[in-house]
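let's see this in three dimensions:
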Amino acid sequence: MFHDSLPDFTAIALIFLVAGAVKGILGLGLPTVALGLLGLVMPVPAAAALMTVPSLVTNVWQAAVGPGLRALLARTATLQVGIVAGVLAAGVLLPEARDEFGRRLLGGCLVAYGLLGAMGRRLPPPPPRWEPLLGGLVGATTGVVTAFTGVFVLPAVPYLQSLGLDKDALTQALGIGFTTSTLALAGLLATRGHFGVAASASSALMVLPALAGMWFGQQVRGWMSEAAFRRSFFFGLLALGDWLLLR
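You can find the predicted model right below:
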């Protein structure tokens, strides 16, 4: 999966360093940024396989640290089940997306997510009695999108933002959902031959720059305005998504 030259290896490591920093500041964004940038230089399935191990390690770290893991698991149980079901359904019932389709779908997801973030829009909070049903539907849709693009953000992230969780709980809930998505996607990629031993080893090499970036991002959060960074981040996603759609 890696090119043999050191400059290419360094460039990919820098992509994960940047993506990890974004995740450290915002609590999300590693797969979105990493896949968006890697998608410019390699096929989407290959980029998704390369992202799997760093995403899993950082997501487990994020999910384990927070105010109430057990309560969040119970509240978002149908969301997690829906994600797995959506990934499996897409893998079994739908043909594997061609690289061009995957790139365009990824671009559309980046544009949609960037627009939502730039406008500061959030979904209205759902009635508590509807949360289990809506969580399952949102999870299944997220799983299908994940199977085609490797991106876990839509529509799960806007849905979780609508639940009225505080900052720490929201960050932990995102980590739980991202962990579920990463594991489901890894299974799908393995069944399609995109995540063998070589791909696993290559992906594992990117854990260190991703963790270093995540640590750096957490430090930056202490002095940098998160609101300002959020605006820059979402407008950056818009530009990157537009570029992917127009390629």
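
every contact and neighbour count from this point should use C-alpha atoms.
Fine.

can you name the next helix or strand after whichever helix in the chain runs longest?
Counting residues, the longest helix found in the chain (DSSP state H) is helix 167-191. For helix 167-191, the following helix or strand on the C-terminal side (DSSP states H and E) is helix 197-205.

now do the buried residues in that next one.
By 16 or more other Cα atoms under 10 Å, the buried positions in helix 197-205 come out as 199-200, 202-204.

one step back: by contact count, what packs against the longest helix of the chain?
When contacts are defined as 3 or more Cα pairs under 8 Å, 6 or more residues apart in numbering; DSSP states H and E, helix 167-191 sits against helix 44-64, helix 69-75, helix 77-93, helix 131-149, helix 156-161.

next, the angle helix 131-149 makes with that helix.
Relative orientation of helix 167-191 versus helix 131-149 (axes from the mean of the first three to the mean of the last three Cα atoms, to 10 degrees): 50 degrees.

quick one: residues in contact with helix 167-191.
The contact list for helix 167-191 (Cα atoms under 8 Å, 6 or more residues apart in numbering) reads 27-28, 45, 49, 52, 55-56, 59-69, 72-73, 76, 79-80, 83-84, 87-88, 91, 143, 146-147, 150, 152, 156-157, 160-161, 195-196.

rerun that using 7 Å as the cut-off
With contacts defined as Cα atoms under 7 Å, 6 or more residues apart in numbering, helix 167-191 is touched by 27, 49, 52, 55-56, 59-60, 62-63, 65-67, 72, 80, 83-84, 87, 91, 147, 152, 195-196.

got it, and stretch 77-86?
Stretch 77-86 is contacted by residues 132, 135-144, 177, 180-181, 184 when judged by Cα under 7 Å, 6+ apart.

here is the second sequence; please produce its structure so I can put it next to the first one:
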Amino acid sequence: MNDADLILFIAATFLLAGFVKGVIGLGLPTIAVGILGVVMAPAQAAALLVVPNLITNGWQIAAGPRLKAMLIRLWPMLAGICAGTWAGAGLLEQQKNGSATLWLGIALVLYALVGLKAAKLRVPTGAEIWLAPLIGIATGIATAATGVFVLPAVPYLQALGLDKDELVQALGISFIVSTLALSIGLVGAGALDMQVAWNSLLALAPALAGMAAGTAVRSRISAAAFKLCFFAGLLALGGYLVLRAAS
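Okay, the predicted model is just below:
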């Protein structure tokens, strides 16, 4: 693939990933790392995602309804994400056979199927205080191994009973902290330097364009339709990860 084709491939990938993120609040790293893995190593793809992740999640956070209250509620999980990501630093560079991505995809498919069957997961009253840090640590380790931020943070946040706008904001907060924590690990592993950061900045425009289109779609759908899109999107993302890792 020549340079011009590679640029078009990357732009199309971020346009698609941004659109999915705009609709359901997640999917940018999952789609981008999965598709870009065709032409580059997972650690390189994760490094390319840094700027688009930071800006799109910043937008997602700013558009939400209750930022201060959400930060106060989520900080134990966020601290756990940082600890888990840094504890697993280097796992992404070491991944050769795709086994971590395969298991992540399988777990995502199972969770999506449970959600589509209308099973209601709920965090019990009083459990949040001890469960949140554990969820954060597990999410951080999964992030360090795969470059994808979805499990188990997404099911946990969905089980808190947030409305669609609160959920999208909470996802944005979780993802931006994961991005910052992973970036520190990538710098330490030598996968993120100024050249890669510049390339990551160039990927921002198509990601924002896709997210703007997806956000417009989300603003026009009902809570029930959003839930269906959310779990169907998770099912598609999980299925893609399984196929990608197994191929």
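
got a TM-score for the pair?
In this superposition the chains share a TM-score of 0.90, using TM-score structural alignment, normalised by the length of structure 1; 241 aligned residues with a Cα RMSD of 2.0 Å.

what's residue 49 of structure 1 aligned with over in structure 2?
Using TM-score structural alignment, the equivalent of residue 49 of structure 1 in structure 2 is residue 47.

go on, residue 220 of structure 1?
Superposed on structure 2 with TM-score structural alignment, residue 220 of structure 1 falls opposite residue 217.

please determine how far the alignment partner in structure 1 of residue 198 of structure 2 is located from residue 53 of structure 1.
For residue 198 of structure 2, the aligned residue in structure 1 is residue 201 (criterion: TM-score structural alignment). Using Cα to Cα, to the nearest Å, residue 201 of structure 1 is found at 9 Å from residue 53 of structure 1.

with residue 60 of structure 1 instead?
Distance, residue 60 of structure 1 to residue 53 of structure 1, using Cα to Cα: 11 Å.

between these two, which one's more packed in?
Between residue 60 of structure 1 and residue 53, counting by other Cα atoms under 10 Å, residue 53 is the more crowded of the two (24 against 17).

equivalent range in structure 1 for stretch 24-34 of structure 2?
Going by TM-score structural alignment: stretch 24-34 of structure 2 matches residues 26-36.

pull the number of nearby residues for the nearest residue to residue 74 of structure 2 once chain neighbours are set aside.
Using Cα to Cα, 6 or more residues apart in numbering and skipping the chain neighbours, the partner closest in space to residue 74 of structure 2 is residue 132 (7.5 Å). Residue 132 of structure 2: 23 surrounding residues under other Cα under 10 Å.

repeat for residue 65 of structure 2
When neighbours are counted by other Cα under 10 Å, residue 65 of structure 2 registers 13.

alignment lookup: it to structure 1.
Pairing criterion TM-score structural alignment: the partner of residue 65 of structure 2 within structure 1 is identified as residue 67.

contact partners for that match?
Each residue near residue 67 of structure 1 by Cα under 7 Å, 6+ apart is listed here: 168-169.

quickly note the distance from it to residue 247 of structure 1.
As judged by Cα to Cα, residue 67 of structure 1 and residue 247 of structure 1 stand 43 Å apart.

just residue 87 of structure 1 next, same as before
27 Å.

these two: which is more packed in?
Comparing residue 87 of structure 1 with residue 247 by other Cα under 10 Å, the one with more neighbours is residue 87, at 25 against 10.

not counting its neighbours along the chain, what's nearest that one?
Using Cα to Cα, 6+ apart and skipping the chain neighbours, the partner closest in space to residue 87 of structure 1 is residue 143 (4.3 Å).

gap between that neighbour and residue 107 of structure 1?
Using Cα to Cα, residue 143 of structure 1 is found at 17 Å from residue 107 of structure 1.

who are the neighbours in contact with the counterpart of residue 134 of structure 2 in structure 1?
Aligning on TM-score structural alignment places residue 134 of structure 2 opposite residue 137 in structure 1. Residues in contact with residue 137 of structure 1, defined by Cα under 7 Å, 6+ apart, are residue 82.

average offset between the host helix or strand of residue 31 of structure 1 and structure 2?
Element membership of residue 31 of structure 1 [criterion: DSSP H and E] is helix 30-38. Comparing helix 30-38 of structure 1 with its match in structure 2 after superposition yields a mean distance of 1.2 Å (mean Cα distance after the TM-score superposition for structure 1).

for the counterpart of residue 100 of structure 2 in structure 1, which non-adjacent residue is spatially closest?
By TM-score structural alignment, residue 100 of structure 2 lines up with residue 105 in structure 1. Nearest non-adjacent residue to residue 105 of structure 1, counting by Cα to Cα, 6+ apart: residue 149, 6.7 Å away.

ok, residue 200 of structure 2 next?
residue 48 (4.4 Å).

burial of the one you found, as a residue count?
Other residues lying near residue 48 of structure 2 total 28 when counted by other Cα under 10 Å.

what do you get for residue 164 of structure 2?
There are 20 residues near residue 164 of structure 2, going by other Cα under 10 Å.

and the gap between it and residue 65 of structure 2?
Separation of residue 164 of structure 2 from residue 65 of structure 2 (Cα to Cα) stands at 11 Å.

go on, residue 18 of structure 2?
Counting by Cα to Cα, the gap from residue 18 of structure 2 to residue 65 of structure 2 is 21 Å.
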